[in-house]
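Novice: predicted model follows, preceded by the sequence.
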Amino acid sequence: MSTYEKPPSLSLVGEPQAPKAEKLDRPRYAVYEHPCTVESKFHKAGTWYHGLKQSGPDEKAIPIDNWICAPLTVEAETVNSEDGTIGRLLSFSHRGKRIEWVMPMEALAGKGDEVLKVLMGRGLVIEHHQRRQIVPYLASHQSPELVIATTSKPGWHESGAFVLPSRVIGGDNVRFQDSGRAANIFTSKGAISGWQTEIATHCLGNPVLILSVCCALAGPLLAKVGVNGGGVHLVGDSSSGKSLAQLLAASVWGNPGSFAASWDVSKGGVEIEAASRNDTVLILDEIKRADPKRVQEMAYAIANGMGKGTMTREREGRAKLTWRVLALSSGERSLSDHAAIGGSGAHAGAELRMVDVNAGTRTHRAFDDVHGMSGQEFHRTLNDAVSQNYGHVGPAFVESLIQQPEDLHSAFRQVREAFATEGSQAGRVADRFAIMALAGESAIRRNLLNWPKGTAVNACRLLFNEWLSTMGDGSAEDRQILRGIANFIDLHGDSRFSEFRHSGTTTVHNRAGYYEVDDGVRLYLFNKPGLAEAAIGFSLDRIIRALQNVDALAKVDNEKGQKRANKSYFMPGGGKSRFYVIDPAKLEHESAGR
């Protein structure tokens, strides 16, 4: 079996130098970092195979020396932190740049074509006729003493380092591992100073742009503070500036053209997109591209941070994709309005996980201050700027967090006080706006954002209060139930209800109940099926609780000292029936902001 030996590092000074050993034990592989003389023969730098060739059984074996490729070094053994699989850290040079790749050992099980494709694709110079020697060389290499961890997911690693495909921040003994063919979306261009001057400065006075940048910076803080993922959804007409805000957010981490994703994917696709941007930001453009029947399910998945379980051919569970991420979405419609196109009722939980932000009816549509330019000029200026400077602020922010740690829990509690709420559901949304504000203020303190102190908090608080004034501080499920009943009355008030006193003379198809006028107020007497239809998707007990919370049940019965939610009526034709008597005026406060 062939063995591998790496001779001592040789420095080329004048004539090539020879290794100490004049005779080689063959067969073996050797890597020469510099040109050298071996067994009185000149060898150029590279990975060599030193073997023996015998023409016939009686012929004497003669030595052969074949150049396989440029110097290809096995630096360390790797252990994947997610599944424990073993690999090798390979390195070589291409045009003066050091290239690394984590090769899984299972890639050597077959002919090794995938290994060759990756190495050649990354620039390793290979002798074509000797390419089949690379796999035996790697397979025969003894396990290196150095062992490092790898991960296939960007973001925070258990070692404390922050891993990106092209670099590791804050640690030397961990590497990013992928197939070698995935696109690197964490790229950079220009300089951080250019980004600050051309982009950050123009965000001042524009809450939507400030929020978008803060959203991009908040990803690394989620795990540190313990805030759940979720997102904000920029709502506005076409060409209002929503997409530009998303490009600014994407420029924090990479090329906006490739870092930003789209709603035009399956649920499994959005899971992959989220995992590939773990601990950063997920940009999803144009919700109209999403499947209306699946969009709320996708919003849940983004916020919950765990993908769907799958099985191997051996019927064993594969590791699920996981992530922690904030999403920055956009669209001409809200999430619930888009879901309604597919016939799906709004899920209160989905609305809380992807909250609407007004990016269409501000002073200049999505903008509040265009810095003395026209809206079109402002848009063009920023659009040009993000194509020239990107990918610096996010990594610099993480590097600063590692080098200059702070008590993030205490800082978050202080910022959170600016987002006052009473209800627990609105509180979770407030947490999201607060973590974005904290990210922005922390970046300001670290001189990464050239904004005055308080800029991030004020912008995030303004947009949160706008959301709160529209949605209210109460239960999202209550809002959905009350809105459904109010809409049902608006649609069917005179077709599926009739006046109770004249019910015997009026024919109503698919009756939902009756109405009666009490002191000038029309009250609606819902039967049980009608009430369930008006707030479809909720149990009767949950519907009643929502009505009771706003005192919308105008008449109830008292039986044995206990109130019932409905009231008994003697029917004009004889007999008795029970109805839920609803005052529609008590429902109006919920729908006023919609």
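Specialist: Yep, it's here. All figures in this text were calculated on a predicted structure; none of them were measured in a lab. Numbering: from 1, shown residues only.

Novice: can we go C-alpha only for contacts and neighbour counts from here?
Specialist: Will do.

Novice: can you report how many residues lie near G474?
Specialist: G474 has 18 neighbouring residues, counting by other CA atoms under 10 Å.

Novice: leaving out the residues flanking it, which one is nearest to it?
Specialist: Nearest non-adjacent residue to G474, counting by CA to CA, 6 or more residues apart in numbering: G423, 5.4 Å away.

Novice: putting a second one here so we can go through both:
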Amino acid sequence: MPDNQVSKMIGHPMNQPLSSQLTTACAPYPELSAADRFLHELRRLMPPSYMLVNGTIYCCNRSGKPGIPVCSPLQVSALVRDNNGQGWSRLVQVLTPDRRVIDCVVPHTEVEAKPNDAIARLADCGLQLQGDRYLFLQFLKSWKPTSYALRLPHVGWTPDRTAFALGDGRVIAPVPRGETVIYTGTVDRTTTGRLEDWQSGVATLASGNPYLIFGISLALSGPFLSLTNRTGAIFHLYGENSVGKTKALMVGNTVWPSAGTESPWRTTSAGLEGLLAQANDTFLGLDELPGEPHAGFGDDIYAAANGAGKNRATVTGRAQARQQWRAPVLSTGEAPVRQVLRDLGQSLRGGQAVRMIDIPVMGMTHGVFNDLHGHATSKAFARKIESIAPRSCGHAGANLVRELILSDQDQSIRTTIETLHEIELSKLMMQLGLDPRTARNETLRVLDRFALVAVAGEFASQRQITGWPAGTASEAVMDMAARWFEHSGADKPTEQSSAVERTRDYLLQFGDSRFGILRQRADDPVEAPAARSHEAAGYRDDDYFYMLKPTFDTIHRGQDAKRAAEKLEAAGYLEPGGERNSRQFALSGVRKQRIRVYRIRAEILSA
């Protein structure tokens, strides 16, 4: 369906199309078909000087009789805007030749500046022009609808968190709002079966299988990211081929309306951004991370978790709006991300390690499976999952969102989620024997992400969505977190992480006050540090800190500074400048001098 068309909605009342939400005059005629109700309503609301005769709208002559034919049946049911009060459009309902009612959003800018584009948009939805185009535009503008609607161009939450759009075109809004919400994004997902089918099928087979429970719980965590102002993360299941990793991804995909197939990792950065944007506030599964991905894979990890794409331009050179998202991602592959990056000639940076989290597939009786639920072999069990997964998709996520909205009528849901999160995080810390006062920052950040997954699974279970007993999701997440913790070396302070932490902590404290700002042009003056000159630590721009050697030696006092520079380079945060036998960088243009500094990537601040 083109993205200018609007599909069915879940609103108030439930499961009614947009036309029935905006108009109610046809309610006394339940025996009429949808097309006949539309025509009845059209006759009632038709602007003056127009009439509907034998399926064609006419402009009336002076005697009030049909004159010049205009078009096939059409009505403007609402005026639509975006959340910023811009993007005004008309919501036009068209009766197609096969007597279906299609909703089409037509921007005002097209009607006023590019009328042929507006007509083409409507024609694509089934409109048939019967006469002069100018006469048709007059008719279109003559409608004065009194209903207003908010246009939501992306999957996920509305800004006020009172409605949620799904990729199958539905909008979930169980609580009456001041205005209708319509989804105008791409409709490329489908919902199948019933929630009860999903509970007795996919959710039941997941019981007793921590990897499958984790996959479902991770998919359920999508709406919680925005509610708690958190960013997403990539959880990467790695292990040998044919152990069932894709099945964990497959059951996760059943939580939300399905695209029909699992998305492969083999894509460009721009392609990945599109997948992530379409998974906003829901879930994305990426299958089979190749051993040699494209060179920008390391940057893709940051982008996927940080929730924003690159700045790009149109063919005319104008800047495109950056795609944005918050989405949890489940990834599969044969090798851990550290090894994949090493094969690309790159090192795993601390910031990447907390955004793409390696979970080894091992220790189960049958690959990722522990309980085969009566099937003779893991292969037979996997085939069962493959057969039932496509039959019941999209209901668990939709019901979860409905429960979240209904639970937030007193504006308390965020407090509830954070309280549950603290409980789950405490459980993880206790299980791993960690003290929050001494645990490494990277470890705490990863466990924070695991805890939110547990919250999502437990919340859904409490609301009778999964059918699992209380504690099921929490225990599965603990299992996954323990596997990550054991195999990541997170429990072992390393020389590299120590060098990164000391440098990061100094820059967080003094990055603004002791580093002068380098101007964009070489002949521009340098803005001096605000602190006294004897405290000046170096210079900075948008991408790097240029740290003076005395500052670097002070930070790593008591350690081998040369060794610390080596470890920072290995972590991907220090970039040498080609100086022989040195990891320093020659910075030119500073007070007409070339000074040697340590060039440190600004990304270290989020390490």
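Specialist: Received it, and whenever you're ready, just let me know what you need. Computed from a predicted structure; not experimentally measured.

Novice: quick TM-score on the pair, please.
Specialist: The TM-score (TM-score structural alignment, normalised by the length of structure 1) is 0.68; 462 aligned residues with a CA RMSD of 4.0 Å.

Novice: one step back: alignment lookup: the residue nearest to G474 of structure 1 to structure 2.
Specialist: Residue pairing (TM-score structural alignment): G423 of structure 1 is matched to R440 of structure 2.

Novice: then H43 of structure 1?
Specialist: Using TM-score structural alignment, H43 of structure 1 sits opposite V53 in structure 2.

Novice: the nearest residue to its match once chain neighbours are set aside: how many residues sit nearby?
Specialist: Excluding the flanking residues, the one nearest V53 of structure 2 by CA to CA, 6+ apart is P66, at 7.7 Å. Burial of P66 of structure 2 is recorded as 18 neighbouring residues (other CA under 10 Å).

Novice: swap in the one 3 residues further on?
Specialist: Counted with other CA under 10 Å, the neighbours of P69 of structure 2 add up to 21.

Novice: is it in a helix, a strand, or coil?
Specialist: Secondary structure, DSSP: H, G, I helix; E, B strand; the rest coil: P69 of structure 2 is strand.

Novice: show me where the stretch 401-550 of structure 1 has its helices.
Specialist: Counting by DSSP state H, counting those that start in this stretch, the segments of the stretch 401-550 of structure 1 that form helices are 408-416, 424-445, 455-471, 476-492, 528-534, 540-549.

Novice: I'd say M362 of structure 2 and L237 touch.
Specialist: No - look at M362 of structure 2 against L237 with CA atoms under 8 Å: they stay out of range, at 10.0 Å.

Novice: looking at those two, which one has more neighbours?
Specialist: Of the pair M362 of structure 2 and L237, L237 is the one with more neighbours under other CA under 10 Å, namely 30 against 16.

Novice: may I ask which helix or strand encompasses that one?
Specialist: strand 234-238 (DSSP states H and E).

Novice: corresponding residues in structure 1 for that strand?
Specialist: Mapped onto structure 1 using TM-score structural alignment, strand 234-238 of structure 2 covers residues 231-235.

Novice: check the mean deviation of the matching stretch from structure 2.
Specialist: After superposition onto structure 2, the mean distance of stretch 231-235 of structure 1 to its aligned counterpart is 1.1 Å, using mean CA distance after the TM-score superposition for structure 1.

Novice: need the residues that contact that stretch.
Specialist: 242, 303, 326-335, 353-360, 432 (CA atoms under 8 Å, 6 or more residues apart in numbering).

Novice: buried residues, stretch 529-537 of structure 1. List them.
Specialist: Neighbour-count burial for stretch 529-537 of structure 1 flags 530-532, 534-536 (criterion: 16 or more other CA atoms under 10 Å).
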